[in-house]
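Q: Following is a predicted model, sequence given first.
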Amino acid sequence: MDYRKLMKEENESASERFWLSMSRIREIRTEEEIPAPFCKYFQKVAGFLVMLGDLFNELELEKPGDKTFNELEKRNQILYQDILPANYENSYGNPAFAAERLGEGYGQLLSFLYAELRGEIVYAYEGRLKDMAAYNELFLEVYSLFTMAAWEKRLPSVQDIKEALYWHISDYCDQTVVYRIRECLDPSLSFATDIIREADFSDIRYLYYFGEYISDQELKTAEFLGSLPQETIDKMADTYTEGYRKGFEVMGRDLSKKETVVIRYELGFERMIKKAIENFEALGLKVILYRSPVSAVNKNPGRNAGYFSLGPNKQYVYDHRFDSSIFLNKAFKDRKLDMIKVAYEKYKDLAKKYAGPAVVETFGQKEFVPVNKKEALKFTEKQEKLSVAMAGESARISQNYVPGDETSFTIIAFPVPEIGKDFKEIFKETIEINTLDYEKYKVIQQKIIDILDQAKEVEIKGRGENCTNITVALHQIQNPDRETNFENCVADVNIPLGEVFTSPVLKGTNGTLHVSSVYIGDIMFKNLKLVFKDGMVTDYFCENFSDPEENKGLIRQVIMKNHNLLPMGEFAVGTNTVAYAMAEKFRIIEKLPILIVEKMGPHFAVGDTCYSWAEDSPVYNPNGKEVIARDNEISLLRKEDPGKAYFSCHTDITIPYRELDSIYAVTSSGEKLPVILEGRFAAEGLEELNRPFAGLEKNS
């Protein structure tokens, strides 16, 4: 069924509600029944909602090509102008401004409401009238609290407003949460897929029909991809989709039983995505494209899950990262989890057909230095625990309908124009890095594994100012002819190739991990240190802020995911010295995503193992040996209580070669076998990995 026709049918029941709400909202623009600061807020927001109602009407009639580029650009700017950095200091989207104008408590709640209502922009583009009607009604409900209180010459209490927000969000979980699960599984929700299929990539006006904020980055990326020869686009897409296919092959999973794949990417790459759609369809898979969530009820702080743009203002997103604190309590947690179960049960046939995500990451964006505002909403300690529990229980529900041992994934990354003047050269070299010789690296990496498999533990030390000093304990191999501790990771699910990895034994894994800078999500951590005791992170530090507590809070949110303790879920040795040489040549190592950086030195992941939810599925290296290190002492708890076994996170942190002194495999007799010395591969048969270093030294 055509997407627009589908939405029209689904909107029928909400049409009258929506237009009634719009009629009332139009009146609010000129009403002055409530005290001045609040009156101005409601008038402004009402004007914004009226604009979105008009936008919905306009888009219903509009066809691609009806508007000029300048008209589309102007409309996009008007929709997002209020939260752009130049205007943000005086925006109700800014909790600091809202608290100053409207008062403590009131400001935070009404800033939250405004942020939620801004989600109606994309609902207008997608034609989701039911969602627009629901949010309009929430606005009117809160406004009515003020008008009723004004009759008694008072203000509604902060608690009254908070309860109105809470009950509306809780009541509408059957709509918002269920639809979110559906759009992750249902290819008939083809809004974005249709745009890409029908786009003329020589005319970048198509970007404005996604409804996201379109910056120079998306425009320049789309223009650049439009200038590439078709054979280059094919090479990019083929590497991506072939990696996905290989993932099923390597893991021994049957792709023929699946019918759908999700593509996650950043806007601007549509020409490549269109070719990828064609490739996936040739594999028998329908593509699902869903937007990164815009409502607090479905957001995951610090993570974009879906398609998205760079966005109008990262500080705005950061300020609202804990908006769910307004409604997160045990009753809400239980309510949301019930709705997730309802959704998966409703769409269980679609869930069975889902093969897993195919992700395109980007890198090169300007460094974002967040400002911690006292007015921004925050989790209480109790809410942190509830958030962690909800994520874990949600993952377990998902596993019941989409078992991890039946799906796979792939991830690939490309630069964006913000990386600077060398963008085109970096893009070209990234394509080459993504297509390195699978067979050559398979042989080299096996030589590293042969050394590491002799060890009971591995010692890793930093050099210079890097104070890393950590010992990683390994599983005991019973049958060296058939078993191995390390997976030989070449170009399949994790592109580019270049690592051997294991799940460490936690007991005996001790020491300090240090890296001078690393990007995790949108945040660059400076002088990050994690302390491990028997495999668990027991302390952590960074130098992003002058206040140590702010630094700990940032790590707790972004890396620890609000857990008190996290295990080391992975230890790996990266072998992609070609990527490292490229990064050093262009001086962009701090801008690279962890996907590439993890191949450029030893890396350590905190959280779940690489095999979470699929530990009982055998994994074999190309030489036929079974990888036995799929569990640790924490993941083994799944056999008694899955709630204690998983953390719903896996965050990689890499020590780049330039900060690395040595890696030794230490045998049970105490013999130390060198893998890396002074940042260079030291064992026989690894000479090829040092060639890119020689090029750097020659040019230094």
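A: Yep, that arrived. Residues are numbered from 1 along each chain as shown.
Q: from here on, contacts and neighbour counts on C-alpha atoms
A: Fine.
Q: What is the end-to-end distance of stretch 570-580?
A: Distance between the boundary residues of stretch 570-580 (C-alpha to C-alpha, to the nearest Å) amounts to 21 Å.
Q: got the buried residues for that stretch?
A: For stretch 570-580, a neighbour-count test (16 or more other C-alpha atoms under 10 Å) marks 570-580 as buried.
Q: Over to stretch 527-545?
A: The neighbour-count check on stretch 527-545 (16+ other C-alpha under 10 Å) flags 528-537, 540-545 as buried.
Q: Repeat that for stretch 324-342.
A: Using 16+ other C-alpha under 10 Å as the test for burial, stretch 324-342 gives 324-329, 332-333, 336-342.
Q: Of those, which belong to helices?
A: Using DSSP state H, the members of the buried residues of stretch 324-342 that fall in helices are 332-333, 336-342.
Q: about what we covered before: what's the most distant pair in the buried residues of stretch 570-580?
A: Using C-alpha to C-alpha, these reach their maximum pairwise distance at E570 and V578, which is 22.9 Å.
Q: so how far is the helix or strand containing E12 from its chain's centroid?
A: E12 belongs to helix 3-28 when assigned by DSSP states H and E. Relative to the centre of its chain, helix 3-28 is centred 32 Å away, using C-alpha atoms, centre = their mean, to the nearest Å.
Q: May I see the buried residues of the following helix or strand past that helix?
A: Toward the C-terminus, helix 3-28 is succeeded by helix 36-61 as the next helix or strand (DSSP H and E). Buried residues in helix 36-61, defined by neighbour count with 16+ other C-alpha under 10 Å: 38-43, 45-50, 52-53, 55-56.
Q: What of stretch 131-146?
A: Neighbour count says stretch 131-146 has 131-140, 142-143, 145-146 buried, by 16+ other C-alpha under 10 Å.
Q: swap in stretch 635-645?
A: Within stretch 635-645, the residues scored as buried using 16+ other C-alpha under 10 Å are 635-636, 638, 642, 645.
Q: Let's see the distance spanning that stretch from one end to the other.
A: By C-alpha to C-alpha, the extent of stretch 635-645 from end to end equals 4 Å.
Q: And here is the other one:
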Amino acid sequence: MTELTQERYELAIGRISQIPEETAAGEKFRPYFRRTAEFLLLLDAFYDCVVSGRYRILSLEELQDWNSRLYGDILPGAYEESYADPAYAARCLGGEYGQILSFLYAEMRAGIPCAAEGRAEYLVILFELFIEVYNCFEAEEEPQIRTLREIVYWYASDYCDVFAADRIREQIDPAERFAMDIVEGCDLADPRYLYYFGEYVSENELGTAAYLASLPEETIRKMADVYTEGYRTGFVNTGKDLAKKGTVNIRYVLGFERVVRAAAANFRKMGLEPVLYRAAAGVLAKKGAGRVGYHGGIPNMQYDYDHRNDQALFLDKRFIERKLEVMRTTYERNKELARAMAGPAVMETFGEQPFAPQPKPEAPALTAKQEELQLLYDSRASQMTNEYIPGDERSFTIIAWPVPQIGEDYREIFDEVIRINTLDAEQYGQVQQTLIDALDQGEYVRILGANGNRTDMKVQLYRLKDPGKETIFENCVADVNIPVGEVFTSPVLEGTCGTLHVSCVYLNGLQFRDLELTFADGMITGYRCGNFADEEEGRKYIYDNILFRHETLPLGEFAIGTNTTAYVTARKYGIAGKMPILIAEKTGPHFAVGDTCYSWAEDIRVYNPDGKEIVARDNAVSARRREDVSKAYFHCHTDITIPYEELGRIAVVTGDGREIPLISGGEFVLPGTEILNEPLKNANK
């Protein structure tokens, strides 16, 4: 800590320590400022405990007590009477005051990871923001809402070059070793290490770490190997030179540190130094309700959902330009680090309690103009990222593991998922090639639902010019998307039409019931769901969380999943509704709305194991990149799977009208694919 930062810190915390006893603010606002000041004093005590070294020698019970005090007021049951809840804040403080002050309290909570990392300079910024707002309430008259909004705006603008710039650097610089030092330097058999990250630690993280600690090194190695080999294979299969890269970003949920440690060693053998960065906490770095980066348990998904649009309090064109300027400057200063980044290696979890959000009118919401600006920012930011970390040079991999909350059969399920994630890729590749040989003969594919599923889709296929050397579908085994298996393509939009329906699906952690999308010429023309009594509320839910505020999206991918073993496991343990899309997409046909799987890399030639080039990498929307790249991409890709039990028929229709059935009555019927039915038959027995 510099001398100036030390002085500012002491002045700020000294002032905050006086606020709980003061009566200068209006009577209805005093409880808010008292409670928030008390939280900041707790944060100061936590910071002091961390930087003094005392935190690392505390007992497990003492660490759990700290975790409870830091996160307790946003847990379900307490959150409903916390100023972090916009509805409660509005009820106590008044509508507009409640909205702004709830945002302020949530932003103060972003100081927890700052304190855990000993970042006093970040804490000073937060403390001073709180004091500035408090000062406005010391006058006899309540401050104008405009005045509070201006304070929030200048906080966002002035400190964009701190929080947003550091966020970019943390994503590409292996010298940022806070998390890596914990992973590689702590005794992972001692669960106390989980609390050193400063994240919320739930029974899931504790249970995961305990189970992994009980596994033999051979099993941990097997888990790490399939993960890192999938990453390496992704570069090989797309013809990208991994030797040009020097870093890899590992994203995961706490509890899997034994696997991360083993994976880091594997990556170093490939010439890649791991980069671990935390999921963003503050409004200037995070985006929506999702978490990108390593993180602990999620204390309350409703809290994340309520604050997903907090930037609505300050988002305007001037701020967008400011943030893009900071982004450009930061990348330019770190362009060698950026160019070395090979892409993310992601470990997801599943099995958490399903979440269906409660919309709250008191929470900040983007105006139509702000939604346009956000889309503009997303487009320009993606283009800039692609400039410094070229899409045609990077890849990724993603794998998923269950957490204890999945149920009492957790250990059995975990072992089953290890088996699923390590299935024989070669065998699946051969069967999937049989499917592709049939699909390559088609003009379009017809998909019909059954057992109450209203799906009736016609998916147009790319026309092959040289069938001896070209193919429409990619034979996906276990590289970037683990586990096996699927075959997928970028559909031709013109002529792709119909209705896609699924009774229940979880997308990006959110539940959608009775979800229905309609398409014409490959573009979404209508949508609805059964989550809410008010159908318009359901449309808004889809607009925000599937369309991501675009008026429409193209059908970017059509695929047929072949992993019947995963499907049977889901049925056996009753966890189909908890399976992540990564596995669920392999358990039936799926449709992705948004960009294609080849976005930003359409011009790179890709080949299947049989040597044929996969030529269906583009569509009419992504082709716009040649004239105006801002009109070519939507920066989203959401897979929606129809489970086998809701599937009536999939057939390829050739140019002369001949039908080649692939699946009928939930079973594979194409000769040469019958082996995929074996897990289904064994389950039925």
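A: Thanks, I have the structure now. Quick caveat: nothing in here was measured; it's all calculated off a predicted structure.
Q: now, which of the buried residues of stretch 131-146 of the first structure sits nearest G404 of the first structure?
A: Ranked by distance to G404 of the first structure (C-alpha to C-alpha), those are led by D131 at 31.6 Å.
Q: Now check the second structure for the residue matching that closest one.
A: Aligned against the second structure by TM-score structural alignment, D131 of the first structure finds its counterpart in Y122.
Q: so its match is in which element?
A: helix 120-136.
Q: can you check G648 of the second structure too?
A: Using DSSP H and E, G648 of the second structure falls within strand 647-654.
Q: So which bit of the first structure is that strand matched to?
A: Under TM-score structural alignment, the match for strand 647-654 of the second structure in the first structure covers residues 660-667.
Q: repeat for stretch 587-600 of the second structure
A: Counting by TM-score structural alignment, stretch 587-600 of the second structure pairs with residues 600-613 of the first structure.
Q: quick revisit: average distance between the helix holding Y122 of the second structure and the first structure?
A: Compared with the first structure after fitting, helix 120-136 of the second structure deviates on average by 1.1 Å (mean C-alpha distance after the TM-score superposition for the first structure).
Q: Helix 3-18 and that helix, what's the angle between them?
A: Angle of helix 120-136 of the second structure versus helix 3-18, following axes from the mean of the first three to the mean of the last three C-alpha atoms, to 10 degrees, is 40 degrees.
Q: buried sites along stretch 154-165 of the second structure?
A: Across stretch 154-165 of the second structure, burial judged by 16+ other C-alpha under 10 Å covers 155-157, 160-165.
Q: for the stretch 251-400 of the first structure, what spans make up the helices?
A: 270-282, 314-319, 330-346, 348-353, 381-401 (DSSP state H, counting those that start in this stretch).
Q: F363 of the first structure is nearest to which of those?
A: With distances scored as C-alpha to C-alpha, the stretch of those nearest to F363 of the first structure is helix 314-319 (15.3 Å).
Q: Looking at the buried residues of stretch 527-545 of the first structure, which is nearest G462 of the first structure?
A: Closest approach between these and G462 of the first structure, by C-alpha to C-alpha: K529, at 12.2 Å.
Q: G574 of the first structure versus that closest one, what's the distance?
A: Noted for K529 of the first structure: a distance of 20 Å to G574 of the first structure, by C-alpha to C-alpha.
Q: And R197 of the first structure, by the same measure?
A: The spacing between R197 of the first structure and G574 of the first structure, counted by C-alpha to C-alpha, is 38 Å.
Q: Please apply the same query to D238 of the first structure.
A: D238 of the first structure sits 24 Å away from G574 of the first structure, taking C-alpha to C-alpha as the criterion.
Q: With P403 of the first structure instead?
A: Distance from P403 of the first structure to G574 of the first structure, by C-alpha to C-alpha: 29 Å.
Q: Make JSON lines from the buried residues of stretch 570-580 of the first structure and add distance to L452 of the first structure to it.
A: Below are those laid out as JSON lines (distance: C-alpha to C-alpha, whole Å):
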{"residue": "E570", "distance to L452 of the first structure": "15"}
{"residue": "F571", "distance to L452 of the first structure": "12"}
{"residue": "A572", "distance to L452 of the first structure": "11"}
{"residue": "V573", "distance to L452 of the first structure": "10"}
{"residue": "G574", "distance to L452 of the first structure": "13"}
{"residue": "T575", "distance to L452 of the first structure": "14"}
{"residue": "N576", "distance to L452 of the first structure": "18"}
{"residue": "T577", "distance to L452 of the first structure": "19"}
{"residue": "V578", "distance to L452 of the first structure": "22"}
{"residue": "A579", "distance to L452 of the first structure": "23"}
{"residue": "Y580", "distance to L452 of the first structure": "22"}
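Q: Next step: these restricted to helices.
A: The helices in this structure, assigned by DSSP H, contain 577-580 from these.
Q: want to throw those residues into a markdown table with distance to L155 of the first structure?
A: Listed next are those as a markdown table, based on distance: C-alpha to C-alpha, whole Å:
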| residue | distance to L155 of the first structure |
| --- | --- |
| T577 | 64 |
| V578 | 64 |
| A579 | 60 |
| Y580 | 60 |
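Q: tell me which of these is nearest to L689 of the first structure?
A: Nearest to L689 of the first structure among these is T577, at 6.0 Å by C-alpha to C-alpha.
Q: Name the nearest residue to the alignment partner in the first structure of V260 of the second structure, ignoring sequence neighbours.
A: Matched by TM-score structural alignment, V260 of the second structure corresponds to I273 in the first structure. Nearest residue to I273 of the first structure, sequence neighbours excluded (C-alpha to C-alpha, 6 or more residues apart in numbering): A237, at 7.1 Å.
Q: what sits against that neighbour?
A: When contacts are counted by C-alpha atoms under 8 Å, 6 or more residues apart in numbering, A237 of the first structure touches 272-273, 275-276, 279.
Q: tell me which element it is part of?
A: Element membership for A237 of the first structure (DSSP H and E) is helix 230-250.
Q: What residues in the second structure pair up with that helix?
A: Helix 230-250 of the first structure maps onto residues 217-237 of the second structure, going by TM-score structural alignment.
Q: Quick one: average offset of that stretch versus the first structure, please.
A: Compared with the first structure after fitting, stretch 217-237 of the second structure deviates on average by 0.7 Å (mean C-alpha distance after the TM-score superposition for the first structure).
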